[in-house]
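Student: Okay, structure incoming, though there's no sequence with it:
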């Protein structure tokens, strides 16, 4: 369905309601650097290259393949971590305004979450969307700087993960990258201090450590196959 972009207006869209989630939760979601530590607490955080630009992006993995979500509560919007990019689905920044794509599945008939209250002001849920957009816009340059630092300090390494499951299926996670623990340990003290004060050392360590979440999600997938987890 083609996009139908409109500037959000409390009069024109007073009766418009949205769904908490726009369809199925994706298995892979792009995040910003300020989300890394929270994301790493419940799912693997990796770097992936854009096929169009070849540039790295930060990504949270909620599953191992399209259509699969293994993080507890994610499919109902109740996961411990909900990416900002999902919170603002269907909404966009347009100069100093917020625009919406009225053709987006989030605004399909049956939505139960109002955008505006009885006085025409933003609802509590709409305020969350506004904050999500503002945070995404405000931290985009910081995220680019963080990734540039990882590249400059040669902290990025490819990760090739092959997983075997009880149903006989093997899933290979290719084309993904993480932060090298060895390269982190080799940083000079002055660099470590600088990165720590910028908050980037914590994010880099979180990315490296989040690979442990791969095994946790794999066990959940096996539990689901055995009927012990939904």
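Tutor: Here it is on my side, so go on. Note that the coordinates shown come from a computational prediction; the quantities given were computed from them, not determined experimentally.

Student: C-alpha only now, for contacts and for neighbours.
Tutor: Will do.

Student: Identify, by residue count, the longest helix of the protein.
Tutor: helix 124-152 (DSSP state H).

Student: alright, now check it against this:
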């Protein structure tokens, strides 16, 4: 679990953050949370899948990076080989916090591998946010707004029974097999069966576009398998 602390210039005046990519900076992960607001931005690079947390009975959306724990097939040494990064990856090592009054607040994961004395400064000599931090704060705001709107999107998917379980068996050119289970995808047949009134309702609520973006993202699964084949084949 992240070691949260409130970010402030009094305690973090000298804080620097690594902005490069690589396993050593915490990028070796199989997936990252995405919110419906960013589906259009990330759907060209990653498959978007849905996962149900049985403990909370809540769905989250994930951008899939690999087929095994700790595997990120978009990492090429110190380069992230994709056109867009999910917001949850871009904001690290910062997190969304709350004041006692419920106002948004920037927190820092004090244990993050991205805290690096050779990295980019977060505050300038006067204690003001650097352009790097200002950009990170804007991304935090976007992610916070996306999280706030996400429950209505998932409620609409459940209300119209638009999610179906996914079991994907992947056989690589080497003969190795991987099975992807525990995820859901948009049920395209169910979506096609919805009448005009329901489609109009989904469109009016702003849910239809992210639904289509999630469907379109599944074309990236073949590309992800190709990345895995290249990795296994050397």
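Tutor: Sure thing, it's come through. Quick caveat: nothing in here was measured; it's all calculated off a predicted structure.

Student: Superposing both, give me the TM-score.
Tutor: In this superposition the chains share a TM-score of 0.88, using TM-score structural alignment, normalised by the length of the first structure; 225 aligned residues with a CA RMSD of 2.2 Å.

Student: Following element in sequence after the longest helix of the first structure, please.
Tutor: Scanning the chain past helix 124-152 of the first structure towards its C-terminal end, the next helix or strand to appear is strand 156-164 (assignment: DSSP states H and E).

Student: what angle do that following strand and helix 124-152 make?
Tutor: Compare the direction of strand 156-164 of the first structure with that of helix 124-152 by axes from the mean of the first three to the mean of the last three CA atoms, to 10 degrees and you get 110 degrees.

Student: Which helix or strand lies directly C-terminal to strand 156-164 of the first structure?
Tutor: Following the chain from strand 156-164 of the first structure toward its C-terminal end, the next helix or strand by DSSP H and E is strand 170-179.

Student: quick one on the thing from earlier: distance from the longest helix of the first structure to the middle of the chain?
Tutor: For helix 124-152 of the first structure, the gap between its own C-alpha mean and the chain's C-alpha mean amounts to 11 Å (CA atoms, centre = their mean, to the nearest Å).

Student: can you check stretch 198-214 of the first structure too?
Tutor: Relative to the chain's own centre, stretch 198-214 of the first structure is displaced by 15 Å; criterion: CA atoms, centre = their mean.

Student: In the second structure, what range does that stretch match?
Tutor: Following TM-score structural alignment, the aligned partner range for stretch 198-214 of the first structure in the second structure is 205-221.

Student: quick one: contacts of that stretch?
Tutor: 36-37, 39-40, 43-49, 153, 156, 185-186, 188, 199, 202-203 (CA atoms under 8 Å, 6 or more residues apart in numbering).

Student: same thing with stretch 73-86 of the second structure?
Tutor: The list of residues contacting stretch 73-86 of the second structure from outside it, by CA under 8 Å, 6+ apart, reads 20-23, 27-28, 32-34, 38, 41-42, 45, 63, 65-66, 224, 227-228.

Student: now swap in stretch 167-185 of the second structure and tell me
Tutor: Stretch 167-185 of the second structure is touched from outside by 48-52, 67, 163-166, 214-215, 225, 228-229, 232-233, with contacts defined as CA under 8 Å, 6+ apart.

Student: burial count for the aligned residue in the first structure for residue 185 of the second structure?
Tutor: Aligned counterpart of residue 185 of the second structure in the first structure: residue 178 (TM-score structural alignment). By the measure other CA atoms under 10 Å, the count of residues near residue 178 of the first structure is 23.

Student: Same question for residue 175 of the first structure.
Tutor: Under the neighbour criterion other CA under 10 Å, residue 175 of the first structure is assigned a count of 12.

Student: Okay, angle between the helix or strand hosting residue 210 of the second structure and strand 177-186 too, please.
Tutor: Secondary structure here is read from DSSP H and E; on that basis residue 210 of the second structure sits in helix 208-217. Here helix 208-217 of the second structure runs at an angle of 160 degrees relative to strand 177-186 (the same axes, to 10 degrees).

Student: Next, the mean deviation of helix 208-217 of the second structure compared to the first structure.
Tutor: On superposition with the first structure, the mean distance recorded for helix 208-217 of the second structure (mean CA distance after the TM-score superposition for the first structure) is 1.4 Å.

Student: do you know how far residue 166 of the second structure is from residue 56 of the second structure?
Tutor: 20 Å (CA to CA, to the nearest Å).

Student: Specify which residue of the two has the higher count of neighbours.
Tutor: When residue 166 of the second structure and residue 56 are compared for neighbours, residue 166 comes out ahead with 17 against 7, by other CA under 10 Å.

Student: Count the residues that sit near the aligned partner of residue 52 of the first structure in the second structure.
Tutor: Under the alignment (TM-score structural alignment), residue 52 of the first structure pairs with residue 55 of the second structure. When neighbours are defined as other CA under 10 Å, residue 55 of the second structure has 6 of them.

Student: helix/strand/coil for residue 55 of the second structure?
Tutor: Each residue gets one of three states, and residue 55 of the second structure gets coil by DSSP: H, G, I helix; E, B strand; the rest coil.

Student: so what's the residue sitting furthest away from the middle of the second structure up against?
Tutor: Note on the second structure: the largest separation between a C-alpha and the mean C-alpha position, by CA atoms, centre = their mean, falls on residue 126 (33.6 Å). Residues near residue 126 of the second structure by CA under 8 Å, 6+ apart: none.

Student: Distance check, it against residue 13 of the second structure.
Tutor: When residue 126 of the second structure is compared with residue 13 of the second structure (using CA to CA), they lie 9 Å apart.

Student: Measure how far stretch 225-234 of the second structure is from the centre of its chain, please.
Tutor: Stretch 225-234 of the second structure sits 23 Å away from the centroid of its parent chain (CA atoms, centre = their mean).

Student: again, but for stretch 51-58 of the first structure
Tutor: Chain-centre distance of stretch 51-58 of the first structure: 15 Å, with CA atoms, centre = their mean.

Student: And stretch 193-207 of the first structure, by the same measure?
Tutor: Relative to the centre of its chain, stretch 193-207 of the first structure is centred 19 Å away, using CA atoms, centre = their mean.

Student: buried sites along that stretch?
Tutor: 195, 200-201, 203-207 (16 or more other CA atoms under 10 Å).

Student: repeat for stretch 214-232 of the second structure
Tutor: For stretch 214-232 of the second structure, burial by neighbour count (16+ other CA under 10 Å) applies to 214-221, 224-225, 227-229.
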